[in-house]
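>>> I would like to see how this sequence folds:
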Amino acid sequence: MQVAEVMSRHLVTVELDDKLSLVKEIFDHVKFHHLPVLDQGRLAGVVHERDLLRALSPNLGTLVETWRDAATLHKRVHQIMSRKPLTIAPHAALTDAVQLFNQNNITCLPVLQEDERLQGILTWHDLLKHWPGMHAAAAL
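Purely as a prediction, here's the structure:
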């Protein structure tokens, strides 16, 4: 099986200068945990939900929230994103993706076309959803 067969194609992306309030809004309303970050249409990085949680004050939305806590929502994506993420091609084998995940302790791989345009994203969750098919294809 190839990456293109199991990757997520419906992407939500953010830009380098978007505020963390936007990222929080997205993560609060969707069931995924990674956001590709684009700069003029090209992949610049990835924001993981854990990156956001580390950047925001734990006092947000509590009775002890201060102006400094609320100000953490005004930070910009480029301040917390992972830069130069490992990527994979859509025609790569899923076994190559698994190897990248394991060797680099990562949880997502942006999928780039030959022209470096973002085509999708592959996560461990995508692999696990298709595991029976991967196992059957490997046996052939």
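
>>> make it CA atoms for all contacts and neighbour counts henceforth
Noted.

>>> could you report the neighbour count for residue 70?
Look at residue 70: counted by other Cα atoms under 10 Å, it has 15 neighbours.

>>> here is the second sequence; please produce its structure so I can put it next to the first one:
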Amino acid sequence: MYRFLEATAGEYMTRAVKTVTRDVTMRELQKMFEDVDFNAFPVCENGDTVGLVTKFDFLKCFAFTPARMVPGYDELMARSVADVMTPEFIYVDATTKLTRVLQLMVVHRMKSIPVLNAEQRLVGIIAREDIMQALARSE
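The predicted model follows:
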């Protein structure tokens, strides 16, 4: 267990991160979720991470409420990531201990957290599967 207590996000994060831009449509986003089976994509523009879009964000645009008329499916699928992304998101840096990453995931019910460097540039993403892998290696 001591090994896990000392482990950092940088040791277990995925470095080759797939990102999206604000103008990606829901149709394109759905295809990306299907193709790579990620839970979230950082939203990047000009090298800056400007938000996060998750499967939950995608699904929210299809939620029905009594106060909202339901637009057509094609209209919903034409919406952009900018319409549904989370612009204020939790992130960590590569030196963040996995214990802290795990705490953030549990408290905020998150599946993935972007990893940014000191210049606020995306360097990776850490997911629940990465934490589980680190725990397994700590036996």
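
>>> what's the TM-score here?
These two chains, once laid on top of each other, score a TM-score of 0.82 by TM-score structural alignment, normalised by the length of the second structure; 127 aligned residues with a Cα RMSD of 1.9 Å.

>>> which stretches of the second structure form helices?
Taking DSSP state H as the criterion, the second structure contains helices spanning 2-6, 9-12, 26-36, 55-60, 73-77, 81-84, 98-108, 128-137.

>>> list the buried residues in the fifth one.
Of the residues in helix 73-77 of the second structure, those buried under the neighbour-count criterion (16 or more other Cα atoms under 10 Å) are 76-77.

>>> same check, this time on the last one
By neighbour count, with 16+ other Cα under 10 Å as the criterion, the buried positions of helix 128-137 of the second structure are 128, 130-131, 134-135.

>>> now the residues you listed in a markdown table, with distance to residue 103 of the second structure?
As requested, those are exported to a markdown table (distance: Cα to Cα, whole Å):
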| residue | distance to residue 103 of the second structure |
| --- | --- |
| 128 | 11 |
| 130 | 14 |
| 131 | 11 |
| 134 | 15 |
| 135 | 14 |
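
>>> how close does the residue positioned nearest the centre of the first structure sit to residue 108 of the first structure?
When the first structure is reduced to its mean C-alpha position, the closest residue under Cα atoms, centre = their mean turns out to be residue 34, at 2.6 Å. From residue 34 of the first structure over to residue 108 of the first structure the distance is 7 Å, taken as Cα to Cα, to the nearest Å.

>>> which ones are touching the equivalent of residue 44 of the first structure over in the second structure?
In the second structure, the residue matched to residue 44 of the first structure (TM-score structural alignment) is residue 50. Taking Cα atoms under 8 Å, 6 or more residues apart in numbering as the criterion, residue 50 of the second structure is in contact with 42-44, 87.

>>> buried only: go through those residues for me.
Using 16+ other Cα under 10 Å as the burial test, the contacts of residue 50 of the second structure include 42-44 as buried.

>>> residue 113 of the first structure corresponds to which position in the second structure?
If you follow residue 113 of the first structure across to the second structure using TM-score structural alignment, you land on residue 117.

>>> same check, this time on residue 77 of the first structure
When the structures are aligned by TM-score structural alignment, the residue of the second structure matched to residue 77 of the first structure is residue 81.

>>> go ahead and confirm that match touches residue 19.
No. Taking Cα atoms under 8 Å as the definition, residue 81 of the second structure is not a contact partner of residue 19, at 11.4 Å.

>>> which one of those two has more residues nearby?
Neighbour comparison, residue 81 of the second structure and residue 19: the larger count goes to residue 81, with 24 against 16 (by other Cα under 10 Å).
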